[in-house]
Structure formats: C-alpha cells, structure tokens
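1. here is my input, please return the structure:
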Amino acid sequence: MALAIFDLDETLIHGDCATLWSQQMGRLGWVDTEPFMKRNNELMAAYSKGELAMDVFMAFSLEPLAGRTPEEVAHLVGPWVEDVIEPIIFSEGCKAIAEHRKAGDRILVISASGTHLVKPIAERLGIDEVLGIELEVKNGVYTGQTTGTLTYREGKITRLLEWLDEQEENLEGASFYSDSRNDLPLLLKVDHPHAVNPDPVLREHAEKAGWPIHLWK
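-> From the prediction side, this is the model:
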C-alpha cells in the first residue's frame, strides 16, 4: 500500500482555510475585522515568499480561540466548512483522491493549518487521516498556543516520519501533491512529487525536475 499525501490550502481547495476562518471570526464578532485581516494578509504575503515564521502566524491567528472550548469552536467550524469551503473544493483534487483510493493507496492530508480546521475539511473530502498543527488545550479550553512540531516546511517531514513510525508504514512509492515552495522539502522526499497550481518557485523547480504539473480549477 503506497501513501498518497495531499497538501490542503490552494491544493485541494481554492483558498487558504486559515485566512477564510479569520474572515469568519470577524463575522462572529471574535475579532475587529479590518485590522485583524490587515495583519493576516501581511503574514500570508510572507508565507507566499517563503519567509513566514509560522509560530508568529499561529500565535496571532489562534489568540481569538483562547478560552473557548474545542466543542464550541467545532460547532461553528462545521457549518462554515459547508458554506464556505465546500464550494471551493477542486473537483480535480477529488478525482485524484478517488484514483489513489481505487489503486489501494492510503490517503493522508498534511497541512500547515490548524487541525481544528484541517480535520473537518478533510472529513468532507472523505479523508480520515490528517496531520496539521495541533492546538494546545488546558482545563478544557484552547490556550491560543500550539503544541508539538509545526507541520510547516521541514516540520512536515518530522511529523510525517513520526506518523510513519507509529503506523509501521514507509514512504516507498509515496506521492505528494502541493502548490507551495514551502513544501519543497517534502516534495523532494517522496518518489512521486506533484505540483498543483504551483507558485513561481515551485513551478520552476517542477519544470526543471520533470515533475507533473496539475492546473486544477
């Protein structure tokens, strides 16, 4: 059984779930929308350039969750996934997932977004296994902090290797689909890298390396 790994944001969905959730928190009244989104967009611009310090972004984006229970947040994330995320799921991504599943591959989503968003989105895609940034919970509420290794850049490899050990699996014959230069470390680690709607840096690398380039719309 080979592993088929998918990034989430701008790979399986046409957007960034953390940014879309930030907008939702504004609608919920959890944040002052204009200054919050200004800072969000500044940090995401750094991400696009491969310059983001992910711990800084997570501390910023999770602060509105501090003191809220996972159940409260999940209750609000569910309808948001249905209303906001489902319409922007790439149909070609669903087809790729189905093809891998038909081939008997094991499907995994690995994302640099928080698991409070990644897990319910993956569930809508029929995917149960997820690696994302874990949120710290103390005394039954979110602290606004993360825990463990962040699934970002080389951190995706660290977390994946830990998961492979736990699952008694390996990367032999594995595929990985991503849009971002930030995922080059993991793309270089698998047997079958795939560039999906790649950013300029990833596109250039994929063209030189002869990797498949998918333009999903």
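
2. use CA for all of it now, contacts and neighbours both
-> Will do.

3. without its sequence neighbours, what residue ends up closest to Gln187?
-> Not Gln; residue 187 is Leu. Residue nearest to Leu187 in three dimensions, not counting chain neighbours: Pro193, with 5.2 Å by CA to CA, 6 or more residues apart in numbering.

4. could you also give me the structure for this second sequence? I'd like to compare it with the first:
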Amino acid sequence: MRLTLFDLDHTLIPLDSDHAWGEFTVRLGWRDADEFRRANDGYYADYKAGTLDVHDYVRFATGAVRERGLPEGQRAHERFMAEVIRPAMTDAARALVRQHQAAGDTVLIVTATNAFVTRPIAQAFGVDHLIAIDLETDPSGQLTGAIVGVPSFREGKVARVEQWLADRGLRWSDLAHSTFYSDSMNDLPLLEKVDEPVATNPDERLATLAKERGWRILNLFE
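-> Coordinates of the predicted model:
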C-alpha cells in the first residue's frame, strides 16, 4: 500500500472548517455573536500556538448542535457546505487529491476537526477514508459533547493512523510509501513519521522547519 494522508484545514481548504462552522451558527442566530466569537477566536489562537485543550474545545464547538439537535444540525450543515465550503474548494486541491488516487494511492484525510463537520467535506473531495475526532452520542442519538477514543490531534494523529493500519492488518513497515500534507506545526509528530512530509501552505514555524530539514514546500492557494 502507498498511503497518502492529508490534513484538511488550511491544507486542502483555505480556512478552518471548525472555526467557519462556528461563525455559520452565529449567522443562523444560534449563538450570541460577540460572546461566541470571543471564545471561538481564543480557542483558535490556542490551536495555532499548540496549547489547545481539545476536550474543552469540542464541548464548546458542539454546543449549538447539541442544543438544536442533530437533525437540525445536519440540515444546517448542508447549507454550510453549499454556502461556505464548496466555494472555498480550489481546483488545485481537488487535482492533488485526484492525482494521488489516480496513482493508486490509498488516500486519507486526517484532521483534528470533528467528524460531524468534516465527513461531508471529505466526501466532497471524493475521499472515502476519514480520521477525525469522533463524537459521543447518547442513547437517543444526540451528541453529548464528549470525544470517543483518541482525539486525532497532535500525537493522537499518529495513534489513530496506526490503529487504522492495524485494523487492516498493517504496520508502518508494511507500507511501500507514505506521504503527509499539512500546514501546521501541530502535525509535526505525523510529519516526522511518514516517508515524505510535505509542508503545505505552511505556517511560519513549519515553513522554517521544512526549509531546515529539506522538506518539500507546496503552496496550493497562490
């Protein structure tokens, strides 16, 4: 197996899907704008700084859907895809995914954003395999705000990919080649694990590191 892994936010799409979904719920009137944006922007700053408490953030990020209920949340997400995500998907990003698929690679999106937000985005890219933060549901099928299993965040991305491989009877050493595209220093553990790390639309810290280590740098959104 040749394995190609993509981060999602600011890698395949030029925005943070979780942050954008939060802003979309404000537009819908589901959240007080000033209060929500103050908290949401604070969490985003923590993410960029590598200090995010992912469990606390997921409880916050799922609050609107938990209050409204999953069916209404899913209907709103269809609008979110049409109005926010699909217009932001670039031809260059779509082509890169298709290039790896056409070469016979197994393609995964590996994201620290939750599966409610990201599964439809992965499907829009034509990617069947998604590793995202899995959300707990209660007996009635509604979200609880808790995370199931290991969060796919920082070192957790390595653990989740290793579990995905193990479920298929594979280990890293069984792979013919592995590639990972990411924009963020948060993904350094997985970037260091693969055969070919690609700093994609990298933040300043990752761009500096990539130059020091001779990693390929790709800018999809220029």
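
5. hang on, the earlier thing: trace the residue nearest to Leu187 of structure 1 over to structure 2, please.
-> Correspondence of Pro193 of structure 1 to structure 2, assessed by TM-score structural alignment: Pro197.

6. so its match sits in a helix?
-> No: Pro197 of structure 2: not assigned to a helix; according to DSSP: H, G, I helix; E, B strand; the rest coil it is strand.

7. scan structure 1 for its longest helix.
-> As assigned by DSSP state H, the longest helix anywhere in structure 1 is helix 33-48.

8. burial of the residue nearest to Leu187 of structure 1, as a residue count?
-> 23 (other CA atoms under 10 Å).

9. now the strands: where do they sit in structure 1?
-> All strands of structure 1, identified by DSSP state E, fall at 3-6, 106-114, 130-138, 141-147, 175-178, 192-196, 213-214.

10. so which of those is the most packed in?
-> Ranked by mean neighbour count, the strands of structure 1 are led by strand 175-178 with a mean of 26 (mean count of other CA atoms under 10 Å).

11. picking up where we left off before, the residue nearest to Leu187 of structure 1 against Asp179, yeah?
-> No: counting by CA atoms under 8 Å, Pro193 of structure 1 does not reach Asp179; the two are 10.9 Å apart.

12. re earlier: ok, now how distant is the residue nearest to Leu187 of structure 1 from Phe36 of structure 1?
-> Counting by CA to CA, to the nearest Å, the gap from Pro193 of structure 1 to Phe36 of structure 1 is 35 Å.

13. average separation of the longest helix of structure 1 from the aligned part of structure 2, please.
-> The superposed helix 33-48 of structure 1 is, by mean CA distance after the TM-score superposition for structure 1, a mean 0.9 Å from where its aligned residues fall in structure 2.

14. would you mark the buried spots in that helix?
-> Thr33, Phe36, Met37, Asn40, Leu43, Met44, Tyr47 (16 or more other CA atoms under 10 Å).

15. contact partners of it?
-> Thr19, Ser22, Gln23, Met25, Gly26, Arg27, Leu52, Phe57, Ser61, Ser180 (CA atoms under 8 Å, 6 or more residues apart in numbering).

16. that older thread, who touches the residue nearest to Leu187 of structure 1 in this structure?
-> Applying CA under 8 Å, 6+ apart, the residues near Pro193 of structure 1 are Ser175, Phe176, Tyr177, Leu187, Trp211, Pro212.
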